[in-house]
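In: Structure, please.
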Amino acid sequence: MEELYVFGTGNAQAVHCYNTCFALKDEDEFFMVDAGGGNGILKILEEMNVDLSHIHHIFVTHEHTDHILGIVWMIRMIAAAMKKDAYRGQLQIYCHPDLTETISTLCRLTLQGKFYNMIGERIFLVPVEDGETVHILDYDVTFFDILSTKAKQFGFTTVLKNGKKLTFAGDEPLNRECVSIVKGSSWLLHEAFCLYKDRDRFKPYEKHHSTVKEACELAEELKIPHLLLWHTEDKQISERKALYTAEGHTYYRGELYVPDDREIIAL
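Out: Predicted coordinates:
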């Protein structure tokens, strides 16, 4: 059975949890999505017993710091492992076409040449187009433009081995033009910046985010049986799971997940 490894669950300003990023685990291999905003990802991977040598596929959703800067550390560490013959094969990093130069430039400006030069040799930046399907591990992963109101951003959808469809909708409210992509999903991974009752405090709409209420109403409307919420504020982190779950079940009758960092969820 596949598992969802939740590395981080916070938004860009979170300090009490790591920025939202995760991986799908299939047997011993991981399909990683984003790497957060720093080298904190390395500690999380170690604590969750995720060996870098089992990560050969990473998807970077967009250019914001809380999603892209950690990829520099992933490239640096994997390149170093390659140099020591401690990493077999290639690393494929998927992203929308506008992002390849951004990642390359960040690495060129911050990494030693011996590590940066691995890009194009054994580390590859793979541009993917809206609607393109790529075979990753045992999955056909279809990437889609979430039609962000800020930086260009892609999400993806795939079908698990049990035949259930899983969709990752990025870190903005699902655009109505993307509803047809999400329909039929058994799992929806969606952002929820804060509780609806806290909207005046955190002002999610000004930041182009949604609340627990809107995310749950969407999942209920689309009849999605499993909804996972993350990319949240962290001011009430110790109570977040209970508070978000309670508010969410007011609007959603399915199975609701509000994970903490380092949780592993069976799919």
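In: okay, CA-based contacts and neighbour counts for the rest of this
Out: OK.
In: residues of stretch 119-135 that come out buried?
Out: 119, 123, 124, 125, 128, 130, 133 (16 or more other Cα atoms under 10 Å).
In: In a markdown table: the residues you listed, plus secondary structure.
Out: Below are the buried residues of stretch 119-135 laid out as a markdown table (DSSP: H, G, I helix; E, B strand; the rest coil):
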| residue | secondary structure |
| --- | --- |
| 119 | strand |
| 123 | strand |
| 124 | strand |
| 125 | strand |
| 128 | coil |
| 130 | coil |
| 133 | strand |
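In: how about the closest residue in space to residue 76 that isn't next to it in sequence, what does it touch?
Out: Excluding the flanking residues, the one nearest residue 76 by Cα to Cα, 6 or more residues apart in numbering is residue 115, at 6.2 Å. Neighbour list for residue 115: 75, 76, 79, 80 [criterion: Cα atoms under 8 Å, 6 or more residues apart in numbering].
In: Most neighbours among these, which one is it?
Out: Greatest neighbour count in these, by other Cα atoms under 10 Å, goes to residue 79: 24 neighbours.
In: Tally up the residues packed near residue 243, please.
Out: 16.
In: now swap in the one 3 residues further on and tell me
Out: Counted with other Cα under 10 Å, residues neighbouring residue 246 total 13.
In: helix or strand for it, which one?
Out: With secondary structure defined by DSSP states H and E, residue 246 is part of helix 240-248.
In: I'd like the next helix or strand past that helix.
Out: strand 255-257.
In: What is the nearest of the contacts of residue 115 to residue 96?
Out: residue 75 (17.8 Å; Cα to Cα).
In: next up, for comparison:
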Amino acid sequence: MKITMLGTGNATVTECYNTCFVLSGDGKHMLVDGGGGNTVLRRLKQAGTDWKDIRDIFVTHKHIDHLLGIIWMARMICQNMSRGTYDGEARIYAHDEVIALIDDMARKLLSAKESAFIGKRLHLITVGDGEEREIIGRKFAFFDILSTKAKQYGFCMDLGGGEKLTCCGDEPYNECERRYAEGSKWLLHEAFCLHSQAGTFKPYEKHHSTVKDACELAERLGVKNLLLYHTEDKNIKNRKELYTAEGRRYYHGNLYIPDDMETIEL
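Out: Alright, predicted model coming up:
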């Protein structure tokens, strides 16, 4: 298994793309979120992944920096189904509110000829809190992170051999996620900025974490590998160095601060 970070930034970044990524293994790919626009198509091309090979998509929540790229994916899928240049089926997974929103937007924004494939070959699949599904040959458990901003789900993926990867979405860890996050081989967690710059970026006002917060959490939960994303972009040139230096003070596992388009073996 590997993860390719198509984007690593927060909602308003301009120096990188919004946070979204692809999980790949055994020739299968799952896209998680889509960023805020059709840059997701460019990022997939740059990664050497044909968008037509993305047959499974998971959307964490409705914020535009996660959702709008999914509408572009839906357009490309349905358009090519209509043209006879897309074989088989595709699936989008999310909680009920996001599924309803995608269905409504797609039917309003796509042509009738394209939207006719929604529910027939492009399946919009609602997942519930604690629900398990097999996707890309792996077992996924989805969970409500109990966001106070917009309903949001994370997930835990079975890596085999008793190991797991847990994605906490783009908000700080909530104790309701402990059963999934604790002891994870990989934890994907947001880190809006350096703790030393919290006064500048005000992460807590936006319900986000600092690097220090995320690293202290991973240390406490016994996480082996911590991957930080959904950051500000004012420190983008030195982000990896700066975030790593701060994080190492609080976390003693393997710390990853990926750039856009970076691929990491899981």
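In: picking that back up, the helix holding residue 246 of the first structure against the second structure, how far on average?
Out: Its matched residues in the second structure lie on average 0.5 Å from helix 240-248 of the first structure after superposition (mean Cα distance after the TM-score superposition for the first structure).
In: and that helix, how far out from the chain's middle?
Out: 21 Å (Cα atoms, centre = their mean, to the nearest Å).
In: same question, stretch 184-199 of the second structure
Out: 15 Å.
In: again, but for stretch 201-217 of the first structure
Out: How far stretch 201-217 of the first structure lies from its chain's middle: 18 Å, per Cα atoms, centre = their mean.
In: Over to stretch 18-35 of the second structure?
Out: On Cα atoms, centre = their mean, the centre of stretch 18-35 of the second structure falls 7 Å from the chain's centre.
In: ditto for stretch 103-119 of the first structure
Out: 23 Å.
In: repeat for stretch 41-54 of the second structure
Out: That offset, for stretch 41-54 of the second structure, works out to 16 Å (Cα atoms, centre = their mean).
In: first vs last residue of it, how far apart are they?
Out: 11 Å (Cα to Cα, to the nearest Å).
In: How about stretch 202-218 of the second structure?
Out: Terminal-residue distance, stretch 202-218 of the second structure (Cα to Cα): 22 Å.
In: now stretch 165-175 of the second structure
Out: Start-to-end, stretch 165-175 of the second structure (Cα to Cα) is 17 Å.
In: ok, back up a step: ok, and what's touching the helix holding residue 246 of the first structure?
Out: Helix 240-248 of the first structure has contacts (Cα under 8 Å, 6+ apart) with 195, 212, 213, 216, 234, 256, 257, 258, 259, 260.
In: Apply 7 Å and report the result again.
Out: 195, 212, 213, 216, 256, 258, 259 (Cα atoms under 7 Å, 6 or more residues apart in numbering).
In: related to what we said a few turns ago, my reading is that the residue nearest to residue 76 of the first structure lies in a helix. Confirm?
Out: Yes: with three-state DSSP as the criterion, residue 115 of the first structure is located in a helix.
In: which position in the first structure aligns with residue 250 of the second structure?
Out: Taking TM-score structural alignment, the alignment pairs residue 250 of the second structure with residue 251 from the first structure.
In: which residues touch its match?
Out: Contacts of residue 251 of the first structure (Cα under 7 Å, 6+ apart): 213, 216, 217.
In: wait, isn't the first one in contact with residue 196?
Out: Yes: look at residue 213 of the first structure against residue 196 with Cα atoms under 7 Å: they come within range, at 5.7 Å.
In: what's the burial count for residue 108 of the second structure?
Out: 11.
In: Kindly report the same for residue 53 of the second structure.
Out: Residue 53 of the second structure, neighbours per other Cα under 10 Å, totals 13.
In: Kindly report the same for the one 10 residues further on.
Out: Taking other Cα under 10 Å as the neighbour definition, residue 63 of the second structure ends up with a count of 17.
In: same question, residue 217 of the first structure
Out: Residue 217 of the first structure has 17 neighbours, counted by other Cα under 10 Å.
In: In what element of secondary structure is it found?
Out: Applying DSSP H and E, one finds residue 217 of the first structure within helix 212-221.
In: against the second structure, where does the helix or strand that that helix is followed by fall?
Out: Note on helix 212-221 of the first structure: by DSSP H and E, the next helix or strand toward the C-terminus is strand 226-230. Under TM-score structural alignment, strand 226-230 of the first structure corresponds to residues 225-229 of the second structure.
In: starting at the chain centroid, how far to that stretch?
Out: 12 Å.
In: neighbouring contacts of that stretch?
Out: Under Cα under 7 Å, 6+ apart, the answer for stretch 225-229 of the second structure is 8-9, 19, 185-191, 218, 253-257.
In: buried ones in that stretch?
Out: 225, 226, 227, 228, 229.
In: for residue 67 of the first structure, what are its contacts?
Out: Neighbour list for residue 67 of the first structure: 34, 35, 36, 37 [criterion: Cα under 7 Å, 6+ apart].
In: Give me the buried subset of the residues you listed.
Out: Looks like the contacts of residue 67 of the first structure have 34, 35, 36, 37 buried, using 16+ other Cα under 10 Å.
In: so what's residue 158 of the second structure closest to, chain neighbours aside?
Out: Residue 158 of the second structure's closest residue in space is residue 164 (Cα to Cα, 6+ apart), at 4.6 Å.
In: Show the contacting residues for whichever residue in the first structure pairs up with the one you found.
Out: By TM-score structural alignment, residue 164 of the second structure lines up with residue 165 in the first structure. Residue 165 of the first structure makes contact with 158, 159, 184, 185, 186, 187 under the criterion Cα under 7 Å, 6+ apart.
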